[in-house]
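Enquirer: prediction below, plus the sequence it came from.
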Amino acid sequence: MTSAIAIDSPATNTSGLNWVNSFAALGPDFYTELQPTPLPAPYWVGKSRALARELGLEDHWLESADTLEALTGNRLLPGSGPLASVYSGHQFGVWAGQLGDGRALLLGEIDSPSGPQEMQLKGAGQTPYSRMGDGRAVLRSSIREFLCSEAMHGLGIPTTRALCVTGSDAPVRREEIETAAVVTRTAPSFIRFGHFEHFSYTGQHAQLKALADYVIDRFYPACREAPQPYAALLEAVSERTAHLMAAWQAVGFCHGVMNTDNMSILGLTMDYGPFQFLDAFDPGHICNHSDAQGRYAYNRQPNMAYWNLFCLGQALLPLIGEQELALAALEPYKTQFPEALYARMRGKLGLADERPEDKALVDDCFKLLAAGKTDYSIFWRRLNGFTPQSGHEPVRDLFFDRESFNAWALQYSERLAGVDAELRAGLMHRNNPKFVLRNHLGEEAIRAAKLKDFSGVDTLLALLQSPCEEHPGHDSFAGFPPDWASSIEISCSS
């Protein structure tokens, strides 16, 4: 790898970025200041102009050579203050000790029309927390993260965002030699459960309190008025996490590596690695080839989220004081997750109101899909055209066991009695995407990008940013996966 290139002088601030950098104000116990490691001859791979507009960036900013260099780590954005934060965490259920931003640099926090947003470069070189790693990201994984970040936002699921990907032909060794890339990520905050675990496990309770106070004052101000603000913080995070898990399960998203250092204190989806959207509906599906025990299988994600929240509760215990208060703060997760999941599933079924029989209708639907290993996204999209009067053939054709489908279809038809057809159609259109980032679609875009053809990245981005629209002429992106898709192996290095 090339790392001897000098960082140029700061880029011209033509974007009008106004830096706040509130995390840096916490002090050096929380991070190490350092410069990114430059990459030679960078080039654009993908850009989210939609996110750029939300950040208040001028259209020409993402076209300039200065910006390309800055977002590759070759020069500094005026007002930024690059740093790598320290955190710890449990990885696959085992305490891993100190971790930290091993290949990510927080440039700082900008003031935007949508509120303060941190800007981070992933793949910008080694940090004190790289743990023998090279600090780099490769083109393959960077494209996957870029596309999935924006896809999740398009689906209405809380997530970190991705502004762009830049590439370089600098070699990076993984299982084989690949080329380097840098993703520019944004979020209100990248603080993780692991940040709290770090200061709690190392006995740095003053820093733990400073971090908790920062998070409360900046993101959860209502907790400050509670009798026990830190228990209230844990409860608020539990509630956000419950709603996030419901969103993942409803859309068929598998994260693949739900370690505590990959869990956002704001209830955002973050750190996209071996993720996958389900093809065939298999509740026990394991998307991460490195997860031999299936700890993070699709149907285990809700319980793993609760396990991670329990770890967060342990980390906050020095501030909460009483174990009973911490346990009570976790209780809302147990009720809010199923409530949120069934609410989302009612939306997918086009049901605006809740009735006692809805739980059985949803549960029976999941059983039907699992028994037939039915394509999850295609089933829900085709269901948009289901009516009690139709023959249901487009949906029925997805099942070998027609009789089981017929029984469920009768159950669903009876539930639709009296339901406003136009209201139902609108709900289903908004909740049943036509386009999701299937592994084979990402793989095809990556293969082309390795040959410097980035049109596949651009096309997928456009489809995934408005996934429920029809996008005429692009039906092939919403079809069944090819046979070779099942052979794609995604691991933690992805």
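Expert: Now that the structure is in, tell me what you want to look at.
Enquirer: going forward, measure contacts between C-alpha atoms and count neighbours the same way
Expert: Noted.
Enquirer: so what's the nearest residue to I265 once chain neighbours are set aside up against?
Expert: Distances taken as CA to CA, 6 or more residues apart in numbering place R192 nearest to I265, at 5.2 Å, with adjacent residues excluded. Counting by CA atoms under 8 Å, 6 or more residues apart in numbering, R192 makes contact with 87, 260-265.
Enquirer: what is the nearest of the residues you listed to Q465?
Expert: S264 (22.2 Å; CA to CA).
Enquirer: please report how far the residue nearest to the closest one when sequence neighbours are not counted lies from T260.
Expert: Using CA to CA, 6+ apart and skipping the chain neighbours, the partner closest in space to S264 is R192 (4.5 Å). The gap separating R192 from T260 is 7 Å, by CA to CA, to the nearest Å.
Enquirer: another structure for you, compare them:
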Amino acid sequence: MQLKQDFFEQLPEFYSQVFPLAISNPHWLAWSQDAADLIAIETPSEALLQGLSGNAKIPDASYYAQVYSGHQFGGYSPQLGDGRSIIVGEAIGPQGAWDVALKGGGPTPYSRHGDGRAVMRSAVREFLISEALHQLHVPTTRALAVIGSDLPVWRETQETAAITVRLAKSHIRFGHFEFFCHSERGAPDKLKQLLNFTIKQHYPQLTCDAAGYKAWFTQVVADTAKMIAHWQAIGFAHGVMNTDNMSILGDSFDFGPFAFLDTFKEDFICNHSDPEGRYAFSQQPGIGLWNLQRLAQALAPIIASDDLIAALNQYQVELVQHYLYLMRAKLGITDVREDSALDETDLELIGGFTTLMERNQLDYTNTLRRFGQLDPDSKHSSLRDDFIDLNGFDTWFTRYQARVGKVLDVAQWQLERNKINPKYILRNYLAQEAIIAVEEGNLAPLHQLQQVLQNPFAEQPEFDEFANRPPDWGQGLIMSCSS
């Protein structure tokens, strides 16, 4: 693994150097060769295991924890930072560099009296969701591996520590800019230093001047809107959309009590610590804008307010346009005019279908997957049998057929739907079953689940049970932030 240290060398006041604490008896629990290829690693070697577990120094590693602040559940926390994540450096790969971070590597100056460790269950969940979202074509950070240990840690009960090795094109968050916008921390000089670094590293086509800053923030708004459009279309609830969990690159980031929708429920809450539903599934688009507004406030000392407002005003347009693009493809609405990007008729049609799903308590993923079996020209839809409200469905389906029009090649149309609507998602109950097996010393279910999620659009008939609706105990599982 070849490393460089651009952040470490160029932004010395933006982090604290800290070294990982070794974990005892390290062993591979999971490995993603797809992620390993990004940084030119061919095999999970023993030397790499010892280095990533803190038992040996990685050549050319710098080891540091970044400092930032953020709005958590709406309230501002003036200093946060990497409390259990230690960045090794930027690994050079065939198509660019990726930050390598040891999530659960031990305490840092920002641990706030915590032990800096991650427990096995949260490490496994982060690994699985990072790789699952990537295979679903959702912008996301990646996960190289999970390293297990026999080191005991205490949460509600005694558990064992683990490390998720995270790969990110950048770990810079909205919260970095919030931290350095305060005068006592050197704003606007520090803000400008951070912004110039971000542009040079990740937006080399832009200039570090007023025009470049405006174009950069406009791109951040668009990337964030597109990420959340993907979440809404795939039925994914992040659960903790604090500004310190928002990637400046628009990648899904910092996974905690996430969940995919099972039975469709617009106001689904996946986080046990969010009883008021601030981060409910339906609230994610609005929270995305709210977070961007906080970022704009932080950037106000160096970017003209008119430029910030103009960019923010494009958020809803970008989000709706991309959501429509994704949902039209899912529903097989392929005849789209150039001037129909924000067609309210299509929004109403899509909204009518999700309302029907909620009213009839249908599984979101499985219902959309059924479009791959649908003959849109037939008077007797194969979807109809899934609905209790038959009149409601018939009314909607008549509108739908009128919108889709005549399909000349039904088999090809169905094939295209199955390339867009996944059969397999990371349902919380599947993750929980895999975690229980790991606790019992059996890695096979985890590796099998990972294998299934690598090809979410394929039929994989030998794994049909992974596409089933959850059992009663697994319906709508609500997770905690405990890690």
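Expert: Right, received. Where do you want to start? These numbers come from a predicted model, not from an experiment.
Enquirer: quick one, which residue of the second structure lies the farthest from its center?
Expert: K379 (39.2 Å; CA atoms, centre = their mean).
Enquirer: how about that one, secondary structure?
Expert: coil (DSSP: H, G, I helix; E, B strand; the rest coil).
Enquirer: about what we covered before: what does the residue nearest to I265 of the first structure align to in the second structure?
Expert: In the second structure, the residue matched to R192 of the first structure (TM-score structural alignment) is R173.
Enquirer: which position in the second structure aligns with L427 of the first structure?
Expert: Aligned partner of L427 of the first structure by TM-score structural alignment: E416.
Enquirer: how about the contacts made by that match?
Expert: By CA under 8 Å, 6+ apart, the residues touching E416 of the second structure are G372.
Enquirer: what separation do you get for A41 of the first structure and G135 of the first structure?
Expert: 18 Å.
Enquirer: these two: which is more packed in?
Expert: Between A41 of the first structure and G135, counted using other CA atoms under 10 Å, the more crowded position is G135 (23 against 13).
Enquirer: that one touches L121, doesn't it?
Expert: No. G135 of the first structure is not in contact with L121 according to CA atoms under 8 Å; the separation is 10.9 Å.
Enquirer: any residues in contact with both of those two?
Expert: Shared contacts of G135 of the first structure and L121, defined by CA under 8 Å, 6+ apart, are found at A104.
Enquirer: may I see the buried residues of stretch 210-228 of the second structure?
Expert: 212-228 (16 or more other CA atoms under 10 Å).
Enquirer: report the central residue of the second structure.
Expert: S252 (2.7 Å).
Enquirer: next up, the contacts around the aligned partner of it in the first structure.
Expert: Using TM-score structural alignment as the criterion, S252 of the second structure maps onto T269 of the first structure. Applying CA under 8 Å, 6+ apart to T269 of the first structure gives the contacts 157-160, 244, 263.
Enquirer: helices along the stretch 301-450 of the first structure, start to end?
Expert: Taking DSSP state H, counting those that start in this stretch as the test, the helices found in the stretch 301-450 of the first structure are 301-320, 323-349, 358-372, 376-383, 393-396, 402-415, 421-431, 439-449.
Enquirer: the second one aligns to what range in the second structure?
Expert: To tie it back to what came earlier, the one meant is helix 323-349 of the first structure. Residue correspondence for helix 323-349 of the first structure in the second structure, counting by TM-score structural alignment: residues 305-331.
Enquirer: quick one: that stretch to chain centroid distance?
Expert: How far stretch 305-331 of the second structure lies from its chain's middle: 18 Å, per CA atoms, centre = their mean, to the nearest Å.
Enquirer: quick check: R53 of the first structure touching L62?
Expert: No. Using CA under 8 Å as the test, R53 of the first structure is too far from L62 to be in contact (10.4 Å).
Enquirer: related to what we said a few turns ago, what comes up buried for the match of helix 323-349 of the first structure?
Expert: Under the neighbour-count criterion of 16+ other CA under 10 Å, stretch 305-331 of the second structure has 307-308, 311-312, 315-316, 318-331 buried.
Enquirer: can you check stretch 272-292 of the second structure too?
Expert: Neighbour-count burial for stretch 272-292 of the second structure, counted by 16+ other CA under 10 Å, picks out 272-274, 277-285, 287-289, 291-292.
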